[in-house]
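J.: Take this sequence and fold it.
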Amino acid sequence: MISPVLPTYARAPLHFVKGEGTWLIDETGRRFLDLGSGIAVNALGHANPELVAALTEQANKIWHLSNLYEIPQQEALAQKLVDVTFADTVFFTNSGTEACELAVKMARKYWYDKGQPDRVEILTFSGCFHGRSSAAIAASGAEKMVKGFGPMLPGFVHLPWGDHDALHAAIGDNTAAILIEPVQGEGGIRPLPDQCLQGLRKLCDEKGILLILDEVQCGVGRTGRLFAHEWAGVTPDIMMVAKGIGGGFPLGAVLATEEAASGMVVGTHGSTYGGNPLGCAVGKAVIDRISDPDFLDGVRARAGLLRQKLEGLVAAHPDIFEGVRGMGLMLGLRCKVAPADLVKAGYAAAVITVPAADNIVRLLPPLNITEDEIAEAINRLDQAATSLETA
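T.: Next comes the predicted model:
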C-alpha cells in the first residue's frame, strides 16, 4: 500500500522535532550536529533569532499579497540584491527549480525580441543539476533524471565537463546561452576553476551569448563570498538563486542585467506566491546578515579551519577517504567506501551529512558554525569512519 506521502525519497528513519543553530534534536532528545543544513538551505542555522524575529514581525502584519499589487518587502529585498550584486532587476520565485524555468524563458525571450527566434539552444554540462521540473531535467540530460519522463523539452545541448574543444564546437548560430554552476553540488562538489569561468565570460562576450550561472547551492555566502562567481572576478547576465537566500523559508530568485531581462515585459511571467511578504522579510534579514563583509570574513576563517581538520581526518582514515574538495563551507569528502555507508555511520554518531555523485559526501554546515562545533564535527566524523573500518 502506498504511503500518504508520495514515496519519491528513500528517507532515513530520523524524526527531528526541534533545531537550535547547528543542532537538530530528535523525538528522544538526542542532539545531532547538522552538517547538511537542509542541503545548504539553513544558512544561518535552525531557529535563528534574527530570522524568527523578521518572520514573526511580518506574520503579525500580512502574509500574502498577489503580485497584482506592489509589495514593499519584495521591493526592499530586490533593492538590496541589486545594491550588492551585478544585477539590475530581480524576480522572486519559491525555489531553485522555478528560478531555472524563468532563466531559460528569459534567455530565449531575449533572442526572440532581438529578431532571432531560432536562437534557443542552451549549453549545459555533465554532472549538472538545475532542479526537477521539465526544463531543469532536460537541461541535465542525465538518464537518472529524464528516464520515463519523455518527451524532453528540446533546445539543450549537453557537453562533457571540462571539455573545451567540445564547448567551442557546440556553439552555433542557434546558441542562446551557456548555463553552468560555479560549483557543482549534486554533481560532487566540483568547483569550476576561476580561469575557466573567466574564459566562459570572455567566450560569451565574443560570441554574443548570454551567461547563466546557477548559484542555487553555491551562492549566498556558501563559498566565502556572497556569490561564488565573485572569486573569478566576473559577472553573469542571468543568475539563479535559492536555498540559502531564505534561510529555511521557501524563497528563490532570478537576478539579471537590464539587457538580459529586456524581453520579460508585462504578462511574460508570473508567480502566485513568489515574492510574498513573509519570504521577502526573511530573505532581507538573511542577505543583510550574510552580505556583511565581517560575516563573510568569518565564513572564510571557519572554512579554512574546517578544511584543515578534514585533511587531518582523511590522513587518519586512508581506507575510508581519498581527499577533500570544494570551496568555503561547501566541501566534499571523496570516499573509498560507498557514500551512503558513511552517511549512515554518521547517523549512528549523531552527525548529519549529505551524499552526492562521484563518491562524495557533502558537508554544508550553517555559515555561522562555531570553532567548537567544527571540532565536534570532526570528532563525530572520526567516529563514523572508525566504525566503518571495524565493521
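
J.: going forward, measure contacts between C-alpha atoms and count neighbours the same way
T.: Noted.

J.: ranges for the helices of the stretch 51-200 of the chain?
T.: Here the stretch 51-200 of the chain has its helices, by DSSP state H, counting those that start in this stretch, at 72-84, 96-113, 134-140, 143-146, 164-170, 194-207.

J.: For Lys336, which of the ones you listed is the nearest?
T.: helix 143-146 (22.7 Å; C-alpha to C-alpha).

J.: Can you point out the buried residues in that closest one?
T.: By 16 or more other C-alpha atoms under 10 Å, the buried positions in helix 143-146 come out as 145-146.

J.: outside of that helix, which residues touch it?
T.: 132, 137-138, 152 (C-alpha atoms under 8 Å, 6 or more residues apart in numbering).

J.: which residue lies farthest from the center of the chain?
T.: The outermost residue of the chain relative to its centre, with distances by C-alpha atoms, centre = their mean, is Thr390 at 35.2 Å.

J.: Would you mind measuring from it to Ala345?
T.: Here the criterion is C-alpha to C-alpha, to the nearest Å. By it, Thr390 lies 12 Å from Ala345.

J.: Please give the structure of this sequence too, so both can be compared:
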Amino acid sequence: MKATSGLQQGLRVGDVLHCKSPCARRVRRKVCRVQAIAAPVREETGSVPNATQFTQDLIAEEKKYVMQTYARPELVFTHGEGARLYDAHGKEYLDFAAGIAVNALGHSDPRWLEAVVEQAGTLAHTSNLFHSVPQVRLAKRLVEQSFADKVFYANSGTEANEAAIKFSRKHARLAAGVDPYDAKAEAPHEMVSFTGSFHGRTLGALALTYKDAYKIPFAPGVPGARMVKYLDLDAAAAVIQKGKTAAVFVEPIQGEGGIFPANREFLQGLRDLCDEAGALLVFDEVQCGLGRTGKLFGYQNFDVEPDILTLAKPLAGGLPIGAVLVKQHVADSMKPGDHGSTFAGNPLVTRAAETVVDIISEPAFLQSVIDKGERLRSGLAEALKGNEHVKEIRGLGLITGIQLDQPAGGVVTAARDEGLIVITAGAGDVVRLVPPLNITNDDVDLCISILSSVLNSLQNQNQTV
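T.: Take a look at the predicted model:
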C-alpha cells in the first residue's frame, strides 16, 4: 500500500478493507463497530419489527427525555438513500425538504460516506489550537471559487452570522480610528436587515430576524438592530448612514421568509449605500448558497459582491458546519483571540465538505440544478394552472416556493401521506421545495404529480363545499 503525505488524499475505504497494516486494522475495527450499531434492526421489507409499537414507544421516550421545542408528526425515519427516506414501517418518501436544504447530495451518498468513514478512522477532531489538513484544503477551494480572500469556520448558520456581526463591529471600530478594546470608545455599530429575513436563533442573529414570535419571548434583544422593507432601496437609504451603520445583512434569496429572490438593482443599490456609509455588506447564503440556485454561490446570479458571505446548511452534506467568507480588509480586522470555536472546522466535517464542494462545483452539476429547477417550476405551473389557491410559483434553481392563499400545513400533511416530504415557509402559506441537488428528472416529475394532485384535490373539495 502506497503511503501518502502532505496534502495528499487519505486511504480509500477499499484500501483499508484489504490492507494488512496495524493502522488499517484499527480503521477496519472502527468501521465494523459503526456498522454493528445499526439501530433499529430492519426486516427484509425495510420495516422495523412491530413498527407501530416501536414508533409509539420511541415518541413516548422522546417526549419524556427531549425538550419539546419542535412540533413533529408521529413519524420515525430509520434510513435514507438518495432522494428517498424510509420510516419504521418501511414506507418510502420522496424527500423534497432535504433536512431543510442540508442534504445537498441526498442520503448516504457513497462518495460522501467514503470521505466521512475515512476521516473518522484517521482524525476527527484536534480543536483549533492546531493545524489540520482538510480544513486548509476546504478553505482553499472556497476562496479560489469565490470573491473571498479568507475563511472562518463555525458550526452552523446562526454561528456564522454571529461571527459576521462581530467581524463587522470590530471592523467599524478600527475604521473609526478608535481603540477596539476601549470599552468607552464609540463607533458605528448598527446592523441593518430586512422584513422577511431569517438569520438564526442565537441572540445576535435573532435581532436581525424578522419574525417577532421568535424574538419576543427572549427580550430584550441585542441593541443596534434596524429592520427595513425588503427590496425597498429608499427605505434602506434612510437607515444606512455613515457614522451609525456597521453592516447590512441580506439574503440574496429569502428562504424561511417565503422564497423571495432579490434583484440586481436592489443588491447593487445596497452595495453602493454600504460603500458610501463605510459599512460592510453581508450576504447570508446559509440556505441559498453552494449550488442551490444553479450557481456555486447565490450572489453570482446578480453580479454583486459582498464583503462577507455566510454559508452552512449544505456545506458538509449533513454534518454540522458553518463558514464565513470574507474579503481581506475584513480579515485584517481580526486578531488571534478575537473569536474562536472549539469544534468549528474540525477534520471530519471539513473533509466531508471538501467532497460536497468538489461534486457541486462541477459545471455540469450546476447546469443540471438550473435545468431541474426550471423543469420543476414550469411543470408545477402547467399542472396547477387555474388552481385558485395557487397565487405564485417562484424561485431559482432548486429552491422553489408555491404561494397559497391559505395556510400550507394541510398541503404538507397531505403530501406526506402520499409519500412526498415538503415544508412550509413565509407566514406558513408557502410550500417550500428544497430537494437534494442531485435528484433526477423522474423525481421532479413525481413531485409535480403528487403536489398537483393534492392541491387540485384541495380546490375540488372547496368547490364542493
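
J.: Can you give me the TM-score here?
T.: The TM-score (TM-score structural alignment, normalised by the length of structure 1) is 0.97; 390 aligned residues with a C-alpha RMSD of 1.4 Å.

J.: before we move on, the earlier item: turn the helices of the stretch 51-200 of structure 1 into JSON lines, columns for distance to Gln308 of structure 1.
T.: What follows is the helices of the stretch 51-200 of structure 1, written out as JSON lines (distance: least, C-alpha to C-alpha, whole Å):
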{"stretch": "helix 72-84", "distance to Gln308 of structure 1": "30"}
{"stretch": "helix 96-113", "distance to Gln308 of structure 1": "31"}
{"stretch": "helix 134-140", "distance to Gln308 of structure 1": "33"}
{"stretch": "helix 143-146", "distance to Gln308 of structure 1": "35"}
{"stretch": "helix 164-170", "distance to Gln308 of structure 1": "32"}
{"stretch": "helix 194-207", "distance to Gln308 of structure 1": "22"}
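
J.: Out of these, which is closest to Ala59 of structure 1?
T.: Of all the helices of the stretch 51-200 of structure 1, helix 72-84 sits nearest to Ala59 of structure 1, with 12.2 Å by C-alpha to C-alpha.

J.: so that closest one aligns onto which residues of structure 2?
T.: Structural correspondence for helix 72-84 of structure 1: residues 133-145 of structure 2, per TM-score structural alignment.

J.: How about residues contacting that stretch?
T.: For stretch 133-145 of structure 2, contacts defined as C-alpha under 8 Å, 6+ apart pick out 6-7, 148-151, 325, 345-348, 350-351, 353-354, 357.

J.: Restricted to helices, list those residues.
T.: Among the contacts of stretch 133-145 of structure 2, the members falling in helices (DSSP state H) are 347-348, 350-351, 353-354, 357.

J.: In TSV: those, plus neighbour count and distance to Arg111 of structure 2.
T.: Shown next, in TSV, are these (neighbours: other C-alpha atoms under 10 Å; distance: C-alpha to C-alpha, whole Å):
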residue	neighbour count	distance to Arg111 of structure 2
Pro347	26	17
Leu348	24	14
Thr350	29	14
Arg351	26	11
Ala353	28	11
Glu354	23	11
Val357	20	12
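
J.: ok, Thr235 of structure 1 - contacts?
T.: So, once contact is read as C-alpha under 8 Å, 6+ apart, Thr235 of structure 1 ends up touching 86, 201, 229.

J.: What lines up with it in structure 2?
T.: Superposed on structure 2 with TM-score structural alignment, Thr235 of structure 1 falls opposite Glu305.

J.: which element follows the longest helix along structure 1 toward the C-terminus?
T.: Scanning structure 1 for the helix with the most residues, using DSSP H, yields helix 293-316. Under the assignment DSSP states H and E, the closest C-terminal helix or strand after helix 293-316 of structure 1 is strand 321-327.
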